[in-house]
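Novice: Predicted model follows, preceded by the sequence.
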Amino acid sequence: MAQSIYITSAEGHSGKSTIALGVLDTLSRRSPRVGVFRAIARSTEERDYVLEMLLDHDGVDLGYDECIGATYDEVRSDPEAALGRIVERYKAVEAQCDAVVIIGSDYTDVGSPAELGYNARIAANLGAPVLVVLSGQPADGERAPDAGGLPPAQVGNLATLALAELKHERAGIFAVVVNRADPDRLDEIVAAVREVPAAAGDIGVWAIPEDAYLVAPSVGDVARSLGATLVKGDKTLLDREVLHVVVAGMSLNNVLPRLEEAAILAVAADRTEVLLAALLANASGTFPSLSGIVLYGPFELPEHVERLIDGLDSNLPILATDQGTYETVRGIMSARGRLAADSQRRYDTALSLFEQHVDTEDLLRRIGLASSSVVTPLMFQYGLIERARSERRRIVLPEGGDDRILRAAATALARGIADITILGEPIEVRARALELGLDIQAAEVLSPFDAVHVDKFAREYERLRAHKGITFRQAADTVTDVSYFGTLMVHLGLADGMVSGAAHTTAHTIRPAFEIIKTKPGVDVVSSVFLMALADRVLVYGDCAVIPDPTAVQLADIAVSSAATADQFGISPRVAMLSYSTGESGSGADVEKVREATALVRERAPKLLVEGPIQYDAATDAAVAATKMPGSDVAGRATVFVFPDLNTGNNTYKAVQRSAGAVAMGPVLQGLNKPINDLSRGALVEDIVNTIAITAIQAQNATDAVAPETRA
């Protein structure tokens, strides 16, 4: 039977979806099979964007239709029959999961005063403890006049009414979260709720502060509200949030001083001089950065004005609607923000706020969800993030001109994974981040042509490469290359690690490391591994990216380094030295190389569990191992696989990745004195975030011994 949580609220616009996302994310760290269930949906025809967002979360493998209990129409028509349908459909989802997040109704315009009581009945019939979400803002969903929120006493009154209703319907309450609370009075609000008699006992109470970006509509939300079309600008920038509205119902001289950061500007379509001035102001960098422009009225842009706009090469979204001034402003003001996966800033902010203000370990304890021995890719990724944030390190990202890097940096900062330095011209990098709606304010943005750093780095590079005859002038030219600049930052302690390769080749990324960082004592070669996250465990594959045809000595180096890497990431190293034969059954130069390498590993790391030569099936399958290599501590349960050459390793990791649906994290470079990691040029934002976390963990372990003590 799955452990369930029923999330409901006492009113609309409480930000319940933010809490649902945080709970789902927390459960996914502990359980391999997490489900989502929407008890009451608005209709079966109109897709529920909250449910879709949660179903898109990594680790959730359910279809949309099976995760809906009943519709509002069905509940109003026959509440008892609808309740039976909800229970029946929930049980089908529960049977597929270890934990289920159940989302209650939304208090839409088709809701009723008895809605909370009906949610309580559903929770009681599903046997699911209730997490109550209260809003710290006025009931109409707008911000309080002082931009703070409801006073603690009023929140306490809301809690009294809501908890009493839930208990009346015999729903079990295990936690209360006050969302959108006054940021300056969180402790007082928590104390006020704890004083409510119905909250007495072992009930968790937390408060999450109001955040303007979570409740703000995006430019796309405004477009949907107006029925407007995008006529100019970058479609990807429709995700940017709108924090203010400026109506250009005045002269140009009076409009410009009224522009605000992240505002949407409403301009009559025949006021082209205001439109052009706003585009120029936005591009200048001396005025606040707009989120978008709305042209209203039944007027088409003159052809010469369109040509002029195209010549400005502006990415700013320009929407067009035929509506008048009143209808346009009303439509903009009625647009509501959606916490959706396509708004990265909101998604990251929601998770960050939940993690900062809700004790997730206490939450899991109250739910009673036991840890699983299975390690899914998602659970492993969460483990990486938690390890990285436990001792934050500074990671330099040299490719500041790549949007993927900026998105990954924003996520890493929001989730507290690492401190970030981005290389690029500060004005350009920050302007592009603003266009994308990303928050990288906490990042250091550094120009690789910064005179002070170039001078310092050139002198150090000249010293390091003096034996090659490098002059200061040559060094000064070299260090402005972003890979050299970033590597020297790591070398001189200005950063703890570097992640690059999204826009550069592997050779371009790691050549400076060979020259500057160099290898650890006792390690002769730099090699790599992939962390292969399978459905239920994580394996280490090396070398799949660096050394084409390693010698026996290099294979031994790769094995010892790979075992150390495995140990860094909580994987007990049991090393399989792979070949086309097992034990003494085969002969030939390739087998002898592996046999010699195995002997060298045993000599260098006598406590390390290692077996070789061994075939892949004997290394992974206990039944095959019992036949081919009985009594081995490695055969049938290997965790580290050392391939005899790059051809075999690269093809094997890709075959496993594609055929088994494994998540391949890497290549993770190993053997260097300080961590430098390479990205695939096709890397996704998630891949970059994972690599930042991996690099941060390597930096934490930079002083560890190369050969780990073996854990059986």
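Specialist: Yes, it's here.

Novice: CA atoms for contacts and neighbours, from now on please.
Specialist: Noted.

Novice: And the residue nearest the centre of the protein?
Specialist: The centroid of the chain falls nearest to T411 when counting by Cα atoms, centre = their mean (5.6 Å).

Novice: Tell me if that residue really is in a strand.
Specialist: No - T411 is assigned helix when assessed by DSSP: H, G, I helix; E, B strand; the rest coil, not a strand.

Novice: quick one, what contacts the nearest residue to it once chain neighbours are set aside?
Specialist: Once flanking residues are discounted, T411 sits nearest to D348: 6.0 Å by Cα to Cα, 6 or more residues apart in numbering. Counting by Cα atoms under 8 Å, 6 or more residues apart in numbering, D348 makes contact with T411, A414, R415.

Novice: same check, this time on R459
Specialist: Residues near R459 by Cα under 8 Å, 6+ apart: F472, A475, A476.

Novice: Next step: those restricted to helices.
Specialist: When the contacts of R459 are checked against helices (DSSP state H), the matches are F472, A475, A476.

Novice: now the residue nearest to G661 when sequence neighbours are not counted: how far from I332?
Specialist: Of all residues not flanking G661 in the chain, L534 sits nearest, at 7.2 Å (Cα to Cα, 6+ apart). L534 sits 47 Å away from I332, going by Cα to Cα, to the nearest Å.

Novice: Presented hereafter is structure B, for comparison with structure A:
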Amino acid sequence: MTGSGARSVYIASAEGDTGKSTVALGVLELLAATGGRVGVFRPISRSEAGERDYILDLLLQFCSVDIPYEECIGVTYDEVHADPDAAIGEIVARYHAVAEHCDNVLVVGSDYTDVASPSELSYNARIAANLSSPIILVVKALDRDPAEVKAVADVLMADIKSSHASTVGIVANRCRPHRRTDVLDALRDTGVQAWALPEEPLLTAPTMAELREALDATLYSGDETLLDREALDVMVGGMTAEHILERLGESMVVIAPADRSDVLLALVNANSAAGFPQLAGIILNGGLRPHPMIDGLVRGLRPTLPILNCEHGTFETARIASHTRGRMATGSVRKIDAALTLMEQNVSQAELVGQLDLHAPEVMTPQMFEYQLLAQAKSDVQHIVLPEGGDDRILRATDRLLRRGVAKLTLLGNPDSVRRRASELGIDLADVDVIDPTESELIDEFADAYTELRKHKGMTRDRAVQVVRDESYFGTMMLHTGRVDGMVSGAVHTTAQTIRPAFEIIKTVPGVSTVSSVFFMCLADKVLAYGDCAVVPDPTAEELADIAISSAKTAEVFGIEPRVALLSYSTGGSGSGKDVEKVQQATELVRERADDLRVEGPIQYDAAVEPSVAATKMPDSDVAGRATVLIFPDLNTGNNTYKAVQRSAGAIAIGPVLQGLNKPMNDLSRGALVSDIVNTVAITAIQAQNLKNGK
């Protein structure tokens, strides 16, 4: 253990292209999920003058402490060359400066972009020994048989031991899938815990944007947002058009001279035709542009497929394209999800934790909370419907949810257009049902059921047919009839459009007459529940009591011990007025209806969350200073407060999470990010799990 009190683990390899960053990302997620303040340190930076270390940039976004980029770097390669021993001294000093702010630190070794000593691994091992960091060794298994992988591991472990460092685990990465088990069997004889990860082509595939940069190319035509799609294969289109079409593959990039008009037109049309693979892009080489008539025809077709134009000849274009390796950088969402999935599926969390002596303090960081959301959702997969299947954010979230195994999904929308756009984005919807609410065979059944539900309001069968063809109503009817376990909407639709069908069809749970919401506010060291900040404008005392009881139950479902504070501008009996009286009355109603619930009110925000203030204003309360569920007196106060805390304190706001409904349905903000959608689907799945378990 280091003098700072922090514990660390060192990720090291002995050669390039091992996929060490994949392992580092997976271990970092585990550290963040385990708890406490987690930081990252790079002893030797790969960045050159004016450039940032993209691996460090990537990992920093998964940390739970806010330490500036510059402070997370030890030394440069030049400093190692100049004086290796002095460099180690500087690395140790800078590491401890980081560790002072952390409970656990992930240390990521050098990347073999240079040679710092006769054995770069030995130098990394010396660093690890000086930091008291156990090493997880990453070994490349690509193009090696199991015996060779074992032999390499034995040599490297001996090298590490000779430098007075210790190896606590070996990860054989980039195994041929059919040899993974054999590699794992071979590594069992090394005497340390071993894991094997199969080769994942997506992780090394360049995006069209990376190919554009490598070729110094320009975007001739296509949708610029599709430049983030990975090219999994490269083909030179030097044959006739029909033979090129025979050889097309999914996510392939095809290289062809710009004057091959037949090839260009064939590829553009094939890419939009049913039955042909969806390409990643086309590269037109030779420094030419298509003939003006062909140019006009292509532009008239308006293809979304990215088409690049470069100056290189065919051979040089093919050479550069085939040797361009994709980076897993900050914006590489698909690569990040693929890497995390790879680690989750092949590295046992229990085994890895067993090898590491970690700090696990009793705090809840945003990373812990989000990790636990996904882990709990995956523990019992639920079926969720997303009515806004035509939105790119929904499609990208679908991709992430499927890769991580969070939920089974159904999308609503025109199947042809939804699947076509998903294919353009490189998203596989093979395991997803896409239903057109305007033409579904379920319309008659849903119309009959809706007519019965709303007959007291004068609903007719003909009118019901039109209503249930609406995406929001159709999705709600799927939930009502048990075809799905939950629904998430609102990326395109308003809150009213999302919630109105729920009021009419799903209705509220027995004993609760108010549909309300909470936001989970993820602060640096804890998660609070704020309610209601999205639904009820000016609740009565009875509605406020409903909101408090529902919010406490929601908090408990998500691992937050409920201590409820009903907020006011007055603490206890220090103030008066109808607003205070409403909160007083609501607090009494909560105590009557849920006598086992710890609740306090009226109470001011500072007295609710700050122990020193509570000691003065409410010294005998077991809620004051420790509140976890904060209930605002009206929507104006709640909405503004959550946004103020979100922006001013840097909190992550997850929600709104709807509560009080008979079945799980949640509303998205129309500005929702892909990560917001993923979290909301996970929350909805957990609500569905608890409903099935009678909670």
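Specialist: Okay, I see it. Worth saying up front: this structure is predicted, and the values here are computed from it rather than measured.

Novice: TM-score of the superposed pair?
Specialist: Remark: TM-score between the superposed chains equals 0.95 [TM-score structural alignment, normalised by the length of structure 2]; 690 aligned residues with a Cα RMSD of 1.9 Å.

Novice: what residue of structure 2 matches up with the residue nearest to the centre of structure 1?
Specialist: Using TM-score structural alignment, the partner of T411 of structure 1 in structure 2 is R400.

Novice: Now do the same for the equivalent of G26 of structure 2 over in structure 1: helix, strand or coil?
Specialist: Counting by TM-score structural alignment, G26 of structure 2 lines up with G22 in structure 1. When classified by three-state DSSP, G22 of structure 1 comes out as helix.

Novice: was I right about G22 of structure 1 contacting H357?
Specialist: No - G22 of structure 1 lies out of contact with H357 (Cα atoms under 8 Å); the separation is 10.7 Å.

Novice: Which one's more surrounded, the two?
Specialist: Between G22 of structure 1 and H357, counted using other Cα atoms under 10 Å, G22 has the larger neighbour count: 21 against 14.

Novice: List the contacts of that one.
Specialist: Contacts of G22 of structure 1 (Cα under 8 Å, 6+ apart): A350, L351, F354, E355.

Novice: Quick one: the strands in the stretch 251-400 of structure 1, in order.
Specialist: For the stretch 251-400 of structure 1, the strands defined by DSSP state E, counting those that start in this stretch cover 263-268, 292-296, 318-321, 394-397.

Novice: Check the gap between the equivalent of V509 of structure 2 over in structure 1 and K674 of structure 1 for me.
Specialist: Counting by TM-score structural alignment, V509 of structure 2 lines up with K520 in structure 1. Between K520 of structure 1 and K674 of structure 1 the distance is 8 Å, computed by Cα to Cα.

Novice: again with R658 of structure 1
Specialist: Counting by Cα to Cα - R658 of structure 1 and K674 of structure 1 are separated by 31 Å.

Novice: more neighbours, the two?
Specialist: Neighbours around R658 of structure 1 and K674, counted as other Cα under 10 Å, are more numerous at K674. The numbers are 27 against 12.

Novice: Unless I'm misreading it, the match of T411 of structure 1 sits right up against S332, doesn't it?
Specialist: No - using Cα under 8 Å, R400 of structure 2 is not in contact with S332, being 12.0 Å away.

Novice: ok so, going back, pretty sure the match of V509 of structure 2 is touching N673, no?
Specialist: Yes - with contact defined as Cα under 8 Å, K520 of structure 1 reaches N673; the gap is 4.7 Å.

Novice: quick one: the helices in the stretch 451-600 of structure 1?
Specialist: Remark: helices assigned in the stretch 451-600 of structure 1 by DSSP state H, counting those that start in this stretch are 451-464, 472-478, 482-491, 506-516, 552-568, 589-604.

Novice: Output the residue interval of structure 2 matched by the second one.
Specialist: This means helix 472-478 of structure 1. Taken onto structure 2 by TM-score structural alignment, helix 472-478 of structure 1 occupies residues 461-467 there.

Novice: what do you get for stretch 244-258 of structure 1?
Specialist: So stretch 244-258 of structure 1 is aligned with residues 233-247, judged by TM-score structural alignment.

Novice: Can you measure across that stretch, start residue to end residue?
Specialist: By Cα to Cα, the extent of stretch 233-247 of structure 2 from end to end equals 11 Å.

Novice: again, but for stretch 520-528 of structure 1
Specialist: Using Cα to Cα, one end of stretch 520-528 of structure 1 lies 14 Å from the other.

Novice: any idea how far D234 of structure 1 lies from P317 of structure 1?
Specialist: Noted for D234 of structure 1: a distance of 6 Å to P317 of structure 1, by Cα to Cα.

Novice: the more surrounded of the two?
Specialist: For D234 of structure 1 versus P317, neighbours defined as other Cα under 10 Å are more numerous around P317 (24 against 15).

Novice: Please pull up the equivalent of that one in structure 2.
Specialist: Using TM-score structural alignment, P317 of structure 1 pairs with P306 in structure 2.
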